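In: Test case, fold it:
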Amino acid sequence: MSALPSAWAWLTSAAHWSGSDGIWHRLGEHLFLTAVCLSLSCAIALPVALGLGHLGKGGALAVNISNAGRAVPTFAVLVLLLLTPVGGYGQWPTIIALVLFAIPPLLTNAYIGMRGVDPDVVRAARGMGMTGGQLLRRVEAPLALPMILTGVRIAAVQLVATATLAALAGGGGLGRIITAGFNLASTPQVLAGALLVAVFALLVEGVFELVRRLSPSYGRDGSG
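Out: Take a look at the predicted model:
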């Protein structure tokens, strides 16, 4: 039996969907890990990007520094964290590594979106007496929303794919299906795990693209 039919047979087996090692459980772990890392990354990157974009100062340096960090492989960061006193097997080393991995696209796209707001609109809002905070909340951030959501979508999809590394640190997620397949020398299981990750990533991208298209600011800057 060739690889794809064997992987399909593995996926369609009811026994592989239930239990603590089943697909549903591993998918839930993967979704939780992705959501936690994405939330933490947004909480760190977006306020910085919005603030710097509003001020128009220091943003280029912050973006360049964050993008330079992307040159360091996430796996290398994970290994280094495992060797530190705060490391050890479990979720936290993976969460830290994935958060660092997700910050650059969030920071870059949000900052570009803020700086791409029409200066005439900003001047008009200031002429109406808006304060800096009001300008940021009511004008700049809504107009930058398509680019912000693009960054969130990119980060989310990358996190779904990269969260498989959690299995190497003793964490959960779909990566455990792949690593278990390697341990068992089961090519169908390895391929099935990879297909699950790929489909999950495509679904996440589709959801975020739908949200972006339904956002009130979609198309105001000519995107889409």
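In: drop to CA atoms for contacts and neighbour counts, all remaining ones
Out: Fine.
In: Was I right to think L136 contacts H54?
Out: Yes - counting by Cα atoms under 8 Å, H54 is a contact partner of L136 at 6.6 Å.
In: tell me what the lengthiest helix in the chain is packed against?
Out: Counting residues, the longest helix found in the chain (DSSP state H) is helix 23-55. If you count contacts as 3 or more Cα pairs under 8 Å, 6 or more residues apart in numbering; DSSP states H and E, helix 23-55 packs onto helix 59-69, helix 91-115, helix 141-162, helix 175-183.
In: quick one: that helix to helix 141-162, angle?
Out: 140 degrees (axes from the mean of the first three to the mean of the last three Cα atoms, to 10 degrees).
In: Okay, angle between helix 23-55 and helix 91-115 too, please.
Out: Helix 23-55 runs at 40 degrees relative to helix 91-115, counting by the same axes, to 10 degrees.
In: Second chain to compare with the first, below:
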Amino acid sequence: MTILDQLGQWLAEPDRWSWTLPAGIPYRTLEHLRFSLLALAIAAVLTIPLGGWLAHHRRAPFLATSAMNISRAIPSFGLIILFWFLASRWGADTRFWPLLLALVALALPPLFTNTYAGVVALEQDVVDAARGTGHREWQIMLRLELPLASPVILAGARVSFLQLIATVAIGAIVNDGGGLGRYIVDGFAQGVPGRGEILGGALAVIVLALLCEGVFSLLQRWATPRGLALQNAARSES
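Out: The predicted structure follows:
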């Protein structure tokens, strides 16, 4: 039996398309997205206000570059193992917290760096004009700088989210859930008979990542203010 035959047999198994049973691809997809979206939301709450405030006041510019360098150096699997060890020592739920904390840690640097860079890159004349009309500093940051920097911030969120999608799959090694990565881990545990499940899980993760990439591209285009989009188009044509 070829690997494609095994894949077809695996896809045709009962409950494979169930939304309520762990064997179902929809069930595992929602589990995958739930971890990824929760981690991204927590990271956004922690980084966007801080990054926007620091960029508005032009403070700690080294943090932006340091954060991105740190994100390249941190091993995803190593973080999961570290948090799993700490959770097991402290009696916490090892099926939830190690993976979530590792995901949040991985999502923080790109979001912070892009928030800082997006606000700093804005033309100072626009900010000075807002000050001249009587806007307070917090109003400038919330109503002007962050909305105008939203395309750059969303670009950071897209990078973070794709990394989270990949890391959730890796997390299945130490997590009873693990989303779509559960199929890959279970397939390897079966040996040769599990090759179809491995391929199915890998394809499911790839498709999910591509769909999320497309959604974030649309969100980034939608979040770009019309005037800024026209300005960018004029620059590209000139």
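In: quick one on the thing from earlier: mind giving me JSON lines with the helices and strands packed on helix 23-55 of structure 1 and columns for mean neighbour count and distance to V36 of structure 1?
Out: Formatted as JSON lines, the helices and strands packed on helix 23-55 of structure 1 follow (neighbours: other Cα atoms under 10 Å; distance: least, Cα to Cα, whole Å):
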{"stretch": "helix 59-69", "mean neighbour count": "16", "distance to V36 of structure 1": "20"}
{"stretch": "helix 91-115", "mean neighbour count": "25", "distance to V36 of structure 1": "8"}
{"stretch": "helix 141-162", "mean neighbour count": "23", "distance to V36 of structure 1": "10"}
{"stretch": "helix 175-183", "mean neighbour count": "20", "distance to V36 of structure 1": "17"}
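In: between those, which one is nearest to L4 of structure 1?
Out: With Cα to Cα as the measure, helix 175-183 is the member of the helices and strands packed on helix 23-55 of structure 1 nearest L4 of structure 1 (14.6 Å).
In: how big's the offset between that closest one and structure 2?
Out: In the superposition with structure 2, the average deviation recorded for helix 175-183 of structure 1 is 0.7 Å (mean Cα distance after the TM-score superposition for structure 1).
In: can you tell me what part of structure 2 the very next helix or strand once past that helix aligns to?
Out: Using DSSP states H and E, the helix or strand that follows helix 175-183 of structure 1 towards the C-terminus is helix 187-214. Using TM-score structural alignment, helix 187-214 of structure 1 lines up with residues 195-222 of structure 2.
In: Find the centremost residue of structure 2, please.
Out: F161 (1.7 Å; Cα atoms, centre = their mean).
In: Structure 1: which residue goes with that one?
Out: Aligned by TM-score structural alignment, F161 of structure 2 pairs with A156 of structure 1.
In: Just to check, L38 of structure 1 is in contact with P104?
Out: No - L38 of structure 1 sits out of contact with P104 when judged by Cα under 8 Å, with a separation of 12.0 Å.
In: Just put the helices and strands packed on helix 23-55 of structure 1 in TSV and tack on distance to P5 of structure 1.
Out: Formatted as TSV, the helices and strands packed on helix 23-55 of structure 1 follow (distance: least, Cα to Cα, whole Å):
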stretch	distance to P5 of structure 1
helix 59-69	40
helix 91-115	33
helix 141-162	23
helix 175-183	16
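In: can you tell me which of those comes nearest to T34 of structure 1?
Out: That would be, of the helices and strands packed on helix 23-55 of structure 1 and by Cα to Cα, helix 141-162, which comes in at 5.9 Å.
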